[in-house]
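Student: Quick one, fold the following:
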Amino acid sequence: MPFPAPASKLPDIGTSIFSVMTQLAQECGAINLAQGFPDYDPPLPLQQALARHATTASHHQYAPMPGLPRLREAIARKTTRVYGIAAPDPATEITVTCGATEALYAVLAAVVHPGDEVLVLEPAYDLYGPAIRLQGGVPVYVPLPAPYFRPDWDQVRAAFSPRTRLIMLNSPHNPSGAVLTTTDLDTLATLLRDTSTMLLSDEVYEHMVFDGEPHRSALQHPELRERAFVLSSFGKTYHATGWKMGYCIAPPALTAEVRRVHQFLTFAVSTPTQHALADALETDHLHDQQLPAFYQHKRDLFRELLADSNFELLPVPGGYFQLARYSRISALPDVEFARHLTREAGVAVVPVSAFYHNGHDAGLIRFCFAKQEATLRAAAERLRAL
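Tutor: As a prediction, the model looks like this:
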């Protein structure tokens, strides 16, 4: 008799939709615009630095638990350069993590107690809800209204309760690309002012804001910075999602709690990769400055290629995803349409209902345009035929 399966902590959660659609794309030979990863390589000097540190520099043993000091120091300098603020203390305010995913989980595991409520603005990255529940927390969902997906602060205010431990923000937003304004941050600071509620600010697409607008970071708002965990992703910034490298910036008391979890979750992340990224931050101050134009070109090209298609394209102020309505093509639910598109048109996408805890279907799909121009043109040719 087989051993019985244990009672699941997440009985309603299956395999991530991103993995499902990527697998289907591979089976069908489809162009994969579903999962959010580039089909081009990191900058060559960064690749060369990784090879050097992995093969000739003997950096093969554990890094310090919070991250290499030289990398944390480089992050501090970069933060000051980009945001014009006092540098976070590398010793007490910066923790290098196994991607922003680990940082998200470590923050939630560190501060969410059973029964605590966490406000989640949705659609939201599919990790948020399950990670909260695994800590015994209660996700409280607040809808972001389409087509602009900007917070309705009256609804956010109404969702607060004495048990609200944390609010999670994501800007630029996945999947919509919406970005927060200075007014949004001021409003949030007012809401939080007389509370003990903390902020988790997921800013992994921080260098992908378009049309001449800057990214507004919680680090730039003095009131919010005092209670915020701010997450960044080297994988997103350097086109290297498979490296799984990110970091968390937070005040010393909050950082101490993150590190209590981090030390027992991954302890430390790849030593040669940390050295390579430190090299990049120390020698190249232009890469992140060039990313907005780099990705805006891809956004504009993809939108131009689909301008005469039967898809209705929603605005994209930031990030590297394009949402689209498909009601002029099909009345299928979004999950079925995504599968149909992958099998029949040869282009894989993600149904936006996957970003809602209750599977809300607004008739939207998500394309990733972090692809080579040839990939975007080939996908658009297939999509225009619908």
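
Student: CA only for contacts and neighbour counts going forward, please
Tutor: Will do.

Student: For the stretch 1-150 of the chain, which segments count as strands?
Tutor: 31-32, 94-97, 117-122, 138-143 (DSSP state E, counting those that start in this stretch).

Student: Just after the top helix by length along the chain, pick out the following helix or strand.
Tutor: Across the chain, the longest stretch assigned as helix under DSSP state H is helix 287-305. Remark: after helix 287-305, the chain's next helix or strand is strand 312-313, criterion DSSP states H and E.

Student: Just give me how far the helix or strand following that next one sits from the chain centre.
Tutor: Note on strand 312-313: by DSSP H and E, the next helix or strand toward the C-terminus is strand 321-325. Mean-position distance between strand 321-325 and its chain equals 16 Å (CA atoms, centre = their mean, to the nearest Å).

Student: Quick check: buried residues in the next helix or strand after strand 321-325?
Tutor: With elements assigned by DSSP H and E, the helix or strand that comes after strand 321-325 is helix 334-340. Along helix 334-340, these residues count as buried under the neighbour rule (16 or more other CA atoms under 10 Å): D334, V335, F337, A338, R339.

Student: Just give me the closest of these to R70.
Tutor: A338 (44.5 Å; CA to CA).

Student: Test my guess that the closest one contacts V349.
Tutor: Yes: counting by CA atoms under 8 Å, A338 touches V349, with 5.8 Å between them.

Student: joint contacts of those two?
Tutor: I365 (CA atoms under 8 Å, 6 or more residues apart in numbering).

Student: how about this one, so we can line them up?
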Amino acid sequence: MYFDTLAVRAGQENYDPVTGAIATPIYQTTNYAVANVDEGAARCVDLEAGYIYTRLWNPTQKALEEKVAALEGGEAALATGSGVAAITAFFTEVLKSGDHVVSDGTVYSATQYFFSEILPKFGVEVTFVDTSNPGNVEQAIRQNTRVIYFETPANPTIKLVDIAKVVEIAKGHGIMTAVDSTFASPYLQRPLSVGVDVVIHAATKYLGGHGDVQGGVVIGKKDLIMKIREGTLKNMGGIIDPFAAWLIIRGIKTLAIRMEKHCANAMAVARYLEAHPKVDRVYYPGLPSHPQHELAKRQMSGFGGMIAFEVKGGLEAGKTLLNSVRLCRLAVSLGDADTLIQHAASMTHVLVPREERLKAGITDGLIRLSVGIEDHRDIVADLEQAFKQVCC
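Tutor: Predicted coordinates for the structure are as follows:
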């Protein structure tokens, strides 16, 4: 089936054979009755033998997992309560004391905290490099390197990483690769198709698409996904609740339509920003000025809805711009129907030391714009009136 059809139909086969309901039911339950002790024992030993407890698995959760796995072209998927829960569940399961991780230096702030502050407590070391230069990845690898991890496009700088080249390096050393593909969504990019081992999504963003639900997904080989489910997820929590899973299922049905609008709007807004005299630089993969524009054309089927740009005047100019918007929502998330704007230095990355932030390309005047599905002319008009308040 084509992507648009999978987005609507995958994961909902025979989920309500009693009534024939077309919409996936919300199985709002914590427990499941068994016919006898032997059946209960079998379900406790083998989760695929049947449902036993929602912390382990739930039919609505499973429907979501099957849908996302189909969209990514993966064997299996694991849904979690948030994108951060997906990241931590994966790494907690595959790493042990003494292991080493190579990560891009430009990652989501919560991911950076997990790598910098939490993993070292358990004897895991993380080396941060610019993975957009494959040579940096090669040089950072050690004998005990277990995983190479990066986001593409990256948060919040919209930097791209050549997935195929990093995979080639990793396979040459027998190392796993994990990619956070949240900014692209499965509609624009499918890393598993070029050999990535694990893809992670914050389903809160484009998959859900409406700013009303939190969730995360890990996609990969079935044996690895079941290992995470039976290990970290079962014993440490991080589960997704049935209603949240259902909301994401509903959101995914319109993913293709929404992504087309996000992409078209973002291109129009990016062109406006690039021509604005109060903007130093615009980072959008669809612009020829983006340093990885050619890579974006090869690696993605569209350029996405995320833009980063630097305002002349630095920190204060960035604050003034954001305090002056009216239509755009001043908020830290992304991938919503609404256009969301945020200032990384004073908001999402405020706890990151300035030296580390600048090293990752997050300058004082960097603005991240998640372009929504409103009319792009209204988005541009709002930015224009906000820019008039900025002195530079």
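
Student: would you turn the strands of the stretch 1-150 of the first structure into TSV with distance to E381 of the first structure and mean neighbour count?
Tutor: Output for the strands of the stretch 1-150 of the first structure, formatted as TSV (distance: least, CA to CA, whole Å; neighbours: other CA atoms under 10 Å):
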stretch	distance to E381 of the first structure	mean neighbour count
strand 31-32	11	23
strand 94-97	40	30
strand 117-122	32	25
strand 138-143	34	20
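
Student: Secondary structure class of V218 of the second structure, three-state.
Tutor: strand (DSSP: H, G, I helix; E, B strand; the rest coil).

Student: Tell me which residue of the first structure lines up with it.
Tutor: V218 of the second structure maps onto C248 in the first structure, with residues paired by TM-score structural alignment.

Student: My guess is its match contacts S233. True?
Tutor: No: if you go by CA under 8 Å, C248 of the first structure and S233 don't touch, sitting 9.1 Å apart.

Student: list residues touching both of those two?
Tutor: A100.

Student: before we move on, the earlier item: would a markdown table of the strands of the stretch 1-150 of the first structure with distance to Q274 of the first structure be doable?
Tutor: Compiled in a markdown table, the strands of the stretch 1-150 of the first structure are given as follows (distance: least, CA to CA, whole Å):
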| stretch | distance to Q274 of the first structure |
| --- | --- |
| strand 31-32 | 29 |
| strand 94-97 | 9 |
| strand 117-122 | 31 |
| strand 138-143 | 34 |
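
Student: between these, which gets nearest to T255 of the first structure?
Tutor: The nearest among these, by CA to CA, is strand 94-97 at 7.2 Å.

Student: That closest one maps to which residues in the second structure?
Tutor: Using TM-score structural alignment, the partner range for strand 94-97 of the first structure is residues 77-80.

Student: Check the mean deviation of the matching stretch from the first structure.
Tutor: Its aligned residues in the first structure lie a mean 1.1 Å from stretch 77-80 of the second structure after superposition (mean CA distance after the TM-score superposition for the first structure).

Student: Run a quick neighbour tally on the counterpart of D116 of the first structure in the second structure.
Tutor: Matched to the second structure by TM-score structural alignment, D116 of the first structure sits across from D99. Residues near D99 of the second structure, counting by other CA atoms under 10 Å, number 19.

Student: same deal with A276 of the first structure?
Tutor: 22.

Student: G115 of the first structure now?
Tutor: 15.

Student: Neighbours of the nearest residue to it once chain neighbours are set aside, how many?
Tutor: Computed as CA to CA, 6 or more residues apart in numbering, the closest residue to G115 of the first structure that is not its neighbour in sequence is G137, at 5.1 Å. Using other CA under 10 Å, G137 of the first structure has 23 neighbouring residues.

Student: can you pull out the helices in the first structure?
Tutor: Under DSSP H, the first structure gives helices at 17-28, 44-55, 69-83, 99-111, 128-134, 153-159, 182-192, 222-225, 234-237, 252-265, 271-283, 287-305, 334-340, 373-384.

Student: buried set for the last one?
Tutor: Think helix 373-384 of the first structure. L376, R377, A379, A380, L383.
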